[in-house]
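Trainee: Mind looking at a prediction? Sequence and model below.
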Amino acid sequence: MTEDEMRKRLASLKVEHRDLDIAIEALVQAGGPDQLQVARLKKRKLRLRDQIGQIEDYLTPDIIA
């Protein structure tokens, strides 16, 4: 995967992460009994955060001062 492809993937992961955040908030505000769905969305959001972190770590060079 090239650096440009990684940046595009990173952008799409961030959008999906933000969308999940909005969906989770909407479900919580609705106060519905579907806590299992909320838990699944939160797990998905955590996996996305991990993927985002991995890509950001790869794209950000280590600078030794």
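Mentor: Thanks, I have it.
Trainee: CA only for contacts and neighbour counts going forward, please
Mentor: Noted.
Trainee: For the helix ranked longest in the chain, name the packing helices and strands.
Mentor: Using DSSP state H, we find that the single longest helix of the chain is helix 3-30. Other elements packing on helix 3-30 under the criterion 3 or more CA pairs under 8 Å, 6 or more residues apart in numbering; DSSP states H and E are helix 35-59.
Trainee: Run the chain-centre distance for the longest helix of the chain.
Mentor: 5 Å (CA atoms, centre = their mean, to the nearest Å).
Trainee: Buried ones in it, by neighbour count?
Mentor: The neighbour-count check on helix 3-30 (16 or more other CA atoms under 10 Å) flags Arg9, Leu10, Leu13, Lys14, His17, Leu20, Ile24 as buried.
Trainee: try this one side by side with the last:
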Amino acid sequence: MIESADPILIARRLAELRVEHRDLDAAIARFPVLRDPDDLALKRLKKRKLLLKDCIARLESALIPDEPA
């Protein structure tokens, strides 16, 4: 994960994660049409997709500037 608060680096990482998330979504959608689907592999894809979703949410919140109280 990106430690610095550089918005450009965060945005770049966010774009990478979104692409990977979209690719996993497509792979999961294709899974039921496989002749002999591997349930464990499908579960791993879904778990990775959820992890990416959480990472994306954290990075998106890091891009939102803090408002003074």
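Mentor: Noted; the coordinates are in hand. Note that the coordinates shown come from a computational prediction; the quantities given were computed from them, not determined experimentally.
Trainee: sorry, back to before: of the buried residues of helix 3-30 of the first structure, closest to Met1 of the first structure?
Mentor: When the buried residues of helix 3-30 of the first structure are compared for distance to Met1 of the first structure (CA to CA), Arg9 wins out at 9.9 Å.
Trainee: Output the buried residues of helix 3-30 of the first structure as TSV; include the columns distance to Ile52 of the first structure.
Mentor: Below are the buried residues of helix 3-30 of the first structure laid out as TSV (distance: CA to CA, whole Å):
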residue	distance to Ile52 of the first structure
Arg9	9
Leu10	6
Leu13	7
Lys14	7
His17	9
Leu20	14
Ile24	19
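Trainee: what's around the aligned partner of Leu63 of the second structure in the first structure, how many residues?
Mentor: When the first structure is aligned by TM-score structural alignment, the residue opposite Leu63 of the second structure is Leu59. By the measure other CA atoms under 10 Å, the count of residues near Leu59 of the first structure is 14.
Trainee: my guess is Leu59 of the first structure meets Glu3, correct?
Mentor: Yes: using CA atoms under 8 Å, Leu59 of the first structure is in contact with Glu3, at 7.4 Å.
Trainee: residue in the second structure matching Arg7 of the first structure?
Mentor: Arg7 of the first structure maps onto Ala11 in the second structure, by TM-score structural alignment.
Trainee: Thanks again, I'm all set now.
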